[in-house]
Structure formats: structure tokens, C-alpha cells
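# Below is the sequence, then the predicted model.
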Amino acid sequence: MTTVHGTVKPGFERVRDEFAAVADGSAQLAAYHRGEQVVDLWTGQDIDGDSLLGAYSASKGAAHLTVALLVQDGVLDLDQRVSHYWPEFAAEGKQDVTLRDLLAHRGGLVGSDEGFSRADLADDRVVAERLARQRPFWRPGSAFGYHALVVGALSGEVVRRATGRTLQEHFADRVRDPYAVDFYLGLPAELEPRFVSTQPMVLTPERQLPLPAANSLPGIAFNRHHPQGPEVWELPNFPEVRRLGAASFGGVASARGLARMYAAAISPLDGEPPLLKPEIAAEFGQIQSVGYDVVLREHKAFGVGFHVTSERYPELGQGSLGHSGAGGQQAFADPRNGIAYGYTRRRIPFPAAAAPENEPLIKALYSALRAVESPR
């Protein structure tokens, strides 16, 4: 079994045991219950509890928590047209797309015809400007498909147009700094020594996956049609991605940061009230799109900017909201049970998605919670 470092609260020892049994290489795990940290673990010779790793699409959770706060403030309206905030977005038949449509992956704007260079993709402003001119790849509202590399740039441009400030600035001011959340949409240069680069997955002949055709809808959504387009697994390893903090995939975090962000969202934390009012958390966790995802080509469920995480993990309460990442990350808030969870690892899993060890780890966490809360 793997050597594990860190601590767990009494009653949560089974989570540490499960982590030792299933962790694949270097990894971190953190969890909160009703605002109290109950799990803080890591393993691997090359990382510790303070190490920062690429968050990949778990970055979308930070981005859309920020959007949720602006909706809560009355600054943004989910059922307002995007073009109300961002007039140029109305081009090519997109004039009726609402902010809710955009965040539920129903806008049909998964990429651009010509694709993005590495430098383009790292810069949300460049991506947004390009997509404002783009014709959607399906009639908006008629289907849904994961806007994997661009949804944060799109929602971020709405935020910038509505407030005059970037989504990244709002996240830092409203979430990261006041709650000491170790999660960065734009990594400061002085924190670069804490960053640990992602390692590629190990591919053997029997573990090769067929890649989508470059000009197919999945190929466009994952930018495979651009001749200089980077591989998804490489993205956080590029300094410009970390520096600019692309809201779809460019975040950098520890598992502590992932879990603490979601704890702050739903629970009192260090004497401060939850960031989200219950009705806002419920709306953003409510299913908006469910069924066949035309990009991922599988069954998926999305809330407002978040995964409906309980679709994958049956232990979770209804209304749970979070986001996984291609590097193996999983992070979520479960308001009904008061749980916030964060997991990250160094080697990207096969296939690139939430790592399979999350399932037994989450089961162990909820089993421990039931035992702690059961009458003596």
C-alpha cells in the first residue's frame, strides 16, 4: 500500500485507508463537512499538501461560482440574452442565446472553424472575440454538447461586459482572497515554485483510444483541427496558460483549494456565511441539459455551468454541483449533506477524465460520514 501523509478527523480513518489502497501515483485528497476540514491527505515523493497542480476543467467550477455570485447580486440574469451584455455575440444567428443556454452547453459554440493556436487558446479575450463572429455548430437550444475549451471564455466575456472587470479578478476578490482558497485563475509568479507539472498518461498498444477526426464536432470542440493546437493534457504545463488562467481549463489548485472553495460556497467557514444563498446553489445545481451530449457522444447531465455530479456518484445528495477535470480532478459541493470534496493527481488518467479512484474514495467518505452521524 502507498505511504500516505496528512491527517483525518476521528471517524474518517477509512478514507485514509482507501486513499492508500487506490491512489495512483502522486495525488492529493481533501474534504470538508459543514465547514470543518475532515480529510487532508497526499501521497507521492514529488508533491505535498501545498503543491499546486493544473486544475483542467475543474477551473470551470471556480469560473461559474463567480458567475453565480454575480447572479445572486442581481448583476447578471440567467434568462437574459447574451447579446444584451455583449452585442457582437448576436452575429450569425446567436441573438437569442441566453446566459442560461450558454452555461448549460446549449449554445452550439464549441470552437471556431479555424481553431486556436496555443497562444490564442490561453487568452480568454482572444477566444471570446473569435467566437462572437462564429456561426454555431447546431441551432442553439436544439441540442447540447460540452464546450470543453471555450465556455469559460464565453461566460468570462459576459462578466467583463457587464462589470468592466474580468472573471478572474472577481474570483480573486470574492472567493480566493477572503476565504484563503488555494485556487488560482492566473497563477502569480511568486507561486510558480509550488507548481508541479502534469505527467502524461502511460499509453500501451492495448490502451489506445481512437481519436476523433480533426474536423468532426468533437475534433473542433477539442481543437484538434488546428495544426499547432496543443494536446489537452499539456495545457497547464504551459506558463502562459497558468499566468492568464483561462477560465475553462487554466486554473491551478491544490486539493485543499478545490475542497475549500466548495466548502465556502455552501457552508459557514471560519465564521463567515456561505457564499451562495440556498436558492442560488439550488438553481445552479438544477439539471438544465440531460441526455446525449453531441460532443462527448455519451449521456451527460449539466446544471448551470456545473456538472450534475450526483449523476456519476449515487452517494451524493440531489442538487450537488461541481466539476471534474481531464487530469483526474474531481471537486464538488453537496449542500444536502454539507460535504465539499477535492481530489487531484499528477499523472493524467486513462482515459482523460475524473480518475476512477474517485468512486471508492467518495464511497469511503460518505460511509465515514454516516458512521459519524449515526446515533450511538
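Great, that's in hand.
# rest of the way, CA atoms for contacts and neighbours
OK.
# what ranges do the strands span in the stretch 251-376 of the chain?
Under the criterion DSSP state E, counting those that start in this stretch, the stretch 251-376 of the chain carries strands at the ranges 251-253, 289-293, 298-302, 321-324, 330-334, 339-345.
# Repeat that for the stretch 51-200 of the chain.
Per DSSP E, counting those that start in this stretch, the stretch 51-200 of the chain carries strands over the ranges 53-56, 183-184.
# which residues of the stretch 201-350 of the chain fall in helices?
Taking DSSP state H, counting those that start in this stretch as the test, the helices found in the stretch 201-350 of the chain are 217-221, 239-244, 255-266, 278-285.
# here's the one I want to compare it with:
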Amino acid sequence: MAVHGTVVAGFEGVREEFATFLAGEEQAPGAQLVVIRDGERVVDLWSDGVTGESLLGVFSSTKGAAYLVAALLVQEGILDLDRTVASYWPDFAAEGKDGITLRELLAHRAGVIGPDAGFTQEELADDRAIAARLAGQRPFWQPGQFFGYHAFVIGALVGEVVFRATGRTLQEWYEERIRAPYDLGLWLGLPEAEESRFLTTLPMLPTPEQAAEIEAAAHSPYSLAGIAFNEHARGNRELYDFPNSRTVRANGQASAGGIGTARGLAGMYAAAAFGLDGRGPLLKPDTAAEFARIHSEGKDLVSGEPQAFGLGFQTYGPDFPAVGAGTFGHSGAAGSLALADPRQGFAYAYTRRRFAFPGGAAPENERLLWSVVRALG
């Protein structure tokens, strides 16, 4: 498979690592890779099956945009991390949720991972509908005592706090304060005029050995993981198909409905942490540090695996040892990963059109990140 695009001098090793990965792929992953340093796009690569301008479903990498909106509003004093969610949104106090703070919600500690009966596909595409269903939902664990990934709903829950506090949706804040000023190719609500650039997400094509591993790891639809991913709902669609719905793309569901490019994702993190296009960083250093500081660490009750979350953002250590302390970002189900590493001074984004095995940040990200760090010297 061919490698397309450019790297600046000194980053040839990143291109070589990208080419090595692609050489081992039997099916075109449709991958994009972008690195920004000092406001410059030093790596801008893509594989067969996409272009640098192709728009892809980025799944949970969308959450980074939602958390960045929250961070800006906290920084400006509009939101208070230690106020209760119910003080902004009174209906949320039902079923013993009155004491949950915004900090605990962002740290995936609220226990409100989905409704008992699941969402319809129409509800799952609509953040306000998700929030309305969850206002009266009982938590699935004692809030604040444990944590678990609020996979499909965290963007809607945070977004409802934003809406109640400001009268404007999270998507409106993102468009006005983040996407439009930097002309980022990452939308929470894809305009009809950009639809021709969108490429449908393709399902994973596992080997027989991988298929057996997937089968062995299967869980009940009524487990915490099943509820968090809406698998217990009647008529639930396959996860890979979620952004292939025009309704999802148009609404810009803030947990998993973002549509964009690796250029857009990397640009967002560069703007947040370092500044871009002659503007200073969106986040002050203390704000970025607080949102990157680990708030939840250990066994995730939903995934059953070790995880670490800051305030919404994923933090990175054992999974991606190439990045420095204080790195913040988020991965997505198809294999995407986007982040800012404030200490090493770069923003990184990788996207895929075809789902990667085993799901979440694709394994090749580790090698690609190491190649970036080596190029940085």
C-alpha cells in the first residue's frame, strides 16, 4: 500500500514507520496521520483508501472536543467543577444523584452509563434526548466511589450542564469558539455542504484467530459494558455503523458523533495546548494541567480493564509510554487517537476508516508515537 503526503526534514522516520505498518496490512485501513509542532504540520500522511481531506467518523475521539468546551467554560468561571450537576440541572437530582459534582461526572464516576431499557437509534443520535432519558436514571454504582467509561452518554451529560448554565448547546460553543476560528476539519454537526467528503466507516475484518479472541471476550448485553454501549437496546446497530447515519453526522452527538480528519483533530489539540494560526493557546497551563491530572485510575467497571482518566480526557502511561506526563487526549473505536503532549511540545492525530483489531486506539499508534518522539530528538 502506498504512502501519500509530506513530512518535513527530520521526520522521515515517521513516514518510514507508517509505510512499514501499511506493508503488513492486507486490507486498506484508510489511515491518516498528522503531527503539529510549533504551529507547523510536520507530518501529514495518508494511506490508500482516503485522502488528507477525507472526512471520517472519529467515534470517541469526539469526546476531546466536548471536554475542551468544558475546560474553556471552567477557565472562564462559567462552570464550577465542584458544584453539583443538579445545581445546574435540577432534574438530574433524581434517584440519589443530587450530590454528583461536575468534577465527578467528567471523571466517569457518576455511574449513569445508560438507561435500563436502552436508547432507540433516534435517541442515541440526539444529546438532548439522551440527557432527558438519563435525568431520572438510577446510577449503576455508588457515585464517586468507583469509575467506569460513560461511552455513549458523557458528551450528552456534560452538554446538558453546558446548556443549562449558558442557554447554548455544547455544539454551538464548539463551533463558535474552537472549530470556526481555526477552520478545523472536525465537526460536531457536519454541514450538508461537506457531505461529499465523508467516507463510510468500514467494519473490522478479523483473522480467524482474532475472531476467536473476540468471541472469548464477549459479554452479556446486560452487563455494564453492554449497557454502556447500548447493546441491550432492541434494534441496536453495530458500533462501526454509528457515524454512517446522516442523522448522527448532522447532530454531532458529543460522545461519538464527530466527523473529521486527522488534520482537524491535531489542529484542535495544537490550538488547545500550544496555540495555532498566530493565536495563543486556548487553555492556560493550569487549566490544561488540571484537566490532564489523573482523577480516576485503576479497574474501569465498564471495560473491566485498567484505565486512567483526567477530567474527561484519557491520560497515557503504560499504553503509550512514548508520551510525557500531562499528556491529554482521547481515542476512538475505529482506531483513532488524538492528543497533546505539553512537555514534548507536539499534537498528534491518527484516524482510520476501517475498524482496527481489537478496538479503541489501534496498536500501531504506539510505534507511530515512538517514531514521532525519536524525530523530536
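Arrived safely. On a predicted model such as this, the values are computed, not experimentally measured, just so you know.
# And the TM-score between them?
Once superposed, the chains reach a TM-score of 0.96 (TM-score structural alignment, normalised by the length of structure 1), with 368 aligned residues with a C-alpha RMSD of 0.9 Å.
# Now distance to Pro136 of structure 1 and mean neighbour count too, for the strands of the stretch 251-376 of structure 1, in JSON lines please.
Listed next are those as JSON lines, based on distance: least, C-alpha to C-alpha, whole Å; neighbours: other C-alpha atoms under 10 Å:
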{"stretch": "strand 251-253", "distance to Pro136 of structure 1": "27", "mean neighbour count": "28"}
{"stretch": "strand 289-293", "distance to Pro136 of structure 1": "16", "mean neighbour count": "17"}
{"stretch": "strand 298-302", "distance to Pro136 of structure 1": "19", "mean neighbour count": "18"}
{"stretch": "strand 321-324", "distance to Pro136 of structure 1": "24", "mean neighbour count": "28"}
{"stretch": "strand 330-334", "distance to Pro136 of structure 1": "30", "mean neighbour count": "30"}
{"stretch": "strand 339-345", "distance to Pro136 of structure 1": "33", "mean neighbour count": "30"}
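# Counterpart of Gly159 of structure 2 over in structure 1?
Correspondence of Gly159 of structure 2 to structure 1, assessed by TM-score structural alignment: Gly156.
# count of neighbours near that match?
Per other C-alpha atoms under 10 Å, the neighbour tally for Gly156 of structure 1 reads 26.
# And for the one 10 residues further on?
If you count neighbours by other C-alpha under 10 Å, Thr166 of structure 1 ends up with 17.
# and whatever residue of structure 2 lines up with it, what is it in contact with?
Using TM-score structural alignment, the equivalent of Thr166 of structure 1 in structure 2 is Thr169. Applying C-alpha atoms under 8 Å, 6 or more residues apart in numbering to Thr169 of structure 2 gives the contacts Gly159, Glu160, Val162, Phe163.
# Which of those residues are retained in structure 1?
Cross-checking those against structure 1 gives Gly159, Glu160, Val162, Phe163 as conserved contacts, using both residues aligned by TM-score structural alignment, their matches' C-alpha atoms under 8 Å.
# Report the contact partners of the third one.
To tie it back to what came earlier, the one meant is Val162 of structure 2. When contacts are counted by C-alpha under 8 Å, 6+ apart, Val162 of structure 2 touches Ala70, Leu79, Arg168, Thr169, Leu170.
# ok, now which ones touch the corresponding residue of structure 1 for Ala356 of structure 2?
In structure 1, Ala356 of structure 2 lines up with Pro349, judged by TM-score structural alignment. Pro349 of structure 1 is in contact with Met201, Ala326, Gly327, Gly328, Ala355, counting by C-alpha under 8 Å, 6+ apart.
# now the helices for the stretch 101-250 of structure 2?
Under DSSP H, counting those that start in this stretch, the stretch 101-250 of structure 2 gives helices at 102-106, 121-124, 127-135, 154-166, 170-174, 180-182, 208-216, 224-228, 246-251.
# Geometric centre of structure 1: which residue is closest?
Centroid-nearest residue in structure 1: Ala58, 2.0 Å away (criterion: C-alpha atoms, centre = their mean).
# So that residue sits against Gly328, correct?
No - Ala58 of structure 1 is not in contact with Gly328 according to C-alpha atoms under 8 Å; the separation is 9.6 Å.
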